[in-house]
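**Q** sequence? don't have it. structure:
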């Protein structure tokens, strides 16, 4: 069963972006699955660990600012090598990422995405794997499958070979969030860090790509 939990997020992304080619539908499939599994685990008594010390907040904020600013500055400096602006505009329009809906989709990516992704990967999946595997194996495995669906969403957006570099960055971030979740026993640090990292990505879109 755990292998399905690892693969289904990728299947939702492929269905939404490749088969139906619509961002809103992709969000409904993707976040709907996360919400369903988290809710089912909650019904069975699972509770995510939200406790956090003062130093944990600084780790979350500091790492998030580092990730977000690194993404923003890197994409700003390399935007001509990373993106085909004309092709990207057409793709986002075909996906439904245009008009007034953009504001709602950005809000989802900044407010809902970090919470649900971290509750799923560094919460329920991490705990299920950790009961069977070592800390290192758990972190690497969750980061691999966390990176997998990003691969399918990044491929159409970023020019080769920067696709590979983006995937490495996603994997490293996933490993870091898994590590701090293991060290602190809480998903709050990774949620805060993840939200600020996503803000850097949305900043690139807002200032340079829209």
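**A** Sure, I can see it. Computed from a predicted structure; not experimentally measured. Numbering: from 1, shown residues only.

**Q** switch to C-alpha atoms for all contacts and neighbour counts from now on
**A** OK.

**Q** distance of the residue nearest to residue 76 when sequence neighbours are not counted relative to residue 191?
**A** Excluding the flanking residues, the one nearest residue 76 by C-alpha to C-alpha, 6 or more residues apart in numbering is residue 204, at 6.8 Å. Using C-alpha to C-alpha, to the nearest Å, residue 204 is found at 20 Å from residue 191.

**Q** list the buried residues of stretch 146-166.
**A** Neighbour-count burial for stretch 146-166 flags 146-153, 155-158, 162-163, 166 (criterion: 16 or more other C-alpha atoms under 10 Å).

**Q** between those, which is nearest residue 106?
**A** Residue 106 lies nearest to residue 153 out of the buried residues of stretch 146-166, by C-alpha to C-alpha, at 15.5 Å.

**Q** use this one as the comparison:
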């Protein structure tokens, strides 16, 4: 894939997330699901897969839990320093927290795999092949940039930090299953089992 095609796919991701997070917020779940389905299908043939070892499963589970704990502590610090940021956090949860049964199915089967397939399996791989410096960080910054339309600083911080972790896991293990598992654990803790609100 050329740099031009890569930039084209990143622009497509931006357009889809702009529609989902900003322009049609009332239709967030259907649009976001459709967006990640499109990006995931486009990306699935590029990802590296293999049967995960017990160590890979440990990496996936452990990193997802660790990321959640970091963000939990970060939230406490943020609210202590900037108590007004609770409003932004509440607005973000109103938008992205799953409520209906199909939201949970979409999150687990479409959104999380679609994000990892696209941002790690296509974008990060292509950045690495382009011999650009710091490909994991650059791919994480690109991942973060597509979340700007949510208007939540905390989401941008989460996207870049988690993107670096998931990018490292993908690079280290050469196995898409590991970042997907980590992302799944992180999102389930953050959005379902122990929300930060």
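**A** Ah, there it is. Because the structure is a prediction, the values reported are computed rather than measured.

**Q** what's the TM between chain one and chain two?
**A** Superposed pair, TM-score by TM-score structural alignment, normalised by the length of structure 2: 0.77. Supporting alignment: 188 aligned residues with a C-alpha RMSD of 3.2 Å.

**Q** which position in structure 2 aligns with residue 105 of structure 1?
**A** Aligned counterpart of residue 105 of structure 1 in structure 2: residue 103 (TM-score structural alignment).

**Q** contacts only, for residue 116 of structure 2.
**A** For residue 116 of structure 2, the contacting residues are 176, 179, 180, by C-alpha atoms under 8 Å, 6 or more residues apart in numbering.

**Q** and it, what's its match in structure 1?
**A** By TM-score structural alignment, residue 116 of structure 2 lines up with residue 118.

**Q** look at its match and give its secondary structure.
**A** Using DSSP: H, G, I helix; E, B strand; the rest coil, the structure places residue 118 of structure 1 in helix.

**Q** can you check the one 3 residues further on too?
**A** Residue 121 of structure 1 falls in the helix class when you classify it by three-state DSSP.

**Q** now the helices: where do they sit in structure 1?
**A** Secondary structure of structure 1 (DSSP state H): helices at 2-13, 23-43, 54-77, 79-82, 85-94, 101-107, 113-118, 126-130, 135-154, 162-184, 188-204.

**Q** buried deepest among those helices, which one?
**A** Here the criterion is mean neighbour count by mean count of other C-alpha atoms under 10 Å, and of the helices of structure 1 the winner is helix 188-204, at a mean of 24.

**Q** now do that helix: distance to the chain's middle.
**A** 9 Å (C-alpha atoms, centre = their mean, to the nearest Å).

**Q** ok, and what's touching it?
**A** Contacts of helix 188-204 of structure 1 (C-alpha under 8 Å, 6+ apart): 49-52, 56-57, 59-72, 75-76, 106, 109-111, 113-115, 118, 122, 177-178, 180-181.

**Q** what's the mean distance for that helix versus structure 2?
**A** Following superposition, helix 188-204 of structure 1 is found to deviate from structure 2 by 1.6 Å on average (mean C-alpha distance after the TM-score superposition for structure 1).

**Q** same question, stretch 167-176 of structure 1
**A** With mean C-alpha distance after the TM-score superposition for structure 1, stretch 167-176 of structure 1 departs from structure 2 by a mean of 1.7 Å once superposed.

**Q** in structure 2, what stretch matches that stretch?
**A** Counting by TM-score structural alignment, stretch 167-176 of structure 1 corresponds to residues 156-165.

**Q** likewise for stretch 189-203 of structure 1?
**A** Here stretch 189-203 of structure 1 aligns to structure 2 at residues 178-192, judged by TM-score structural alignment.

**Q** spatially nearest residue to residue 67 of structure 2, not counting backbone neighbours?
**A** residue 186 (6.6 Å).

**Q** how near is that neighbour to residue 137 of structure 2?
**A** In this view, residue 186 of structure 2 and residue 137 of structure 2 are 19 Å apart by C-alpha to C-alpha.

**Q** that older thread, how about residues contacting the match of stretch 167-176 of structure 1?
**A** Contact partners of stretch 156-165 of structure 2, identified using C-alpha under 8 Å, 6+ apart, comprise 63, 67, 71, 136-137, 139-141, 143-145, 147-148.

**Q** next: stretch 130-142 of structure 2.
**A** The contact list for stretch 130-142 of structure 2 (C-alpha under 8 Å, 6+ apart) reads 3, 10, 119-120, 123-124, 127-128, 159-164, 167-168.

**Q** same question, stretch 42-59 of structure 2
**A** In contact with stretch 42-59 of structure 2 (C-alpha under 8 Å, 6+ apart) are residues 114, 117-118, 121-122, 169, 173-178, 181-182.

**Q** dump the residues you listed to a markdown table, plus distance to residue 21 of structure 2.
**A** Shown next, in a markdown table, are those (distance: C-alpha to C-alpha, whole Å):
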| residue | distance to residue 21 of structure 2 |
| --- | --- |
| 114 | 16 |
| 117 | 20 |
| 118 | 18 |
| 121 | 23 |
| 122 | 22 |
| 169 | 27 |
| 173 | 32 |
| 174 | 31 |
| 175 | 29 |
| 176 | 26 |
| 177 | 27 |
| 178 | 27 |
| 181 | 24 |
| 182 | 23 |
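
**Q** looking at those, which is nearest residue 28 of structure 2?
**A** Distance to residue 28 of structure 2 across those (C-alpha to C-alpha) is lowest for residue 114, with 15.8 Å.

**Q** so how far does stretch 56-65 of structure 1 sit from its counterpart in structure 2?
**A** Here the mean offset of stretch 56-65 of structure 1 against structure 2 after fitting is 1.0 Å, by mean C-alpha distance after the TM-score superposition for structure 1.
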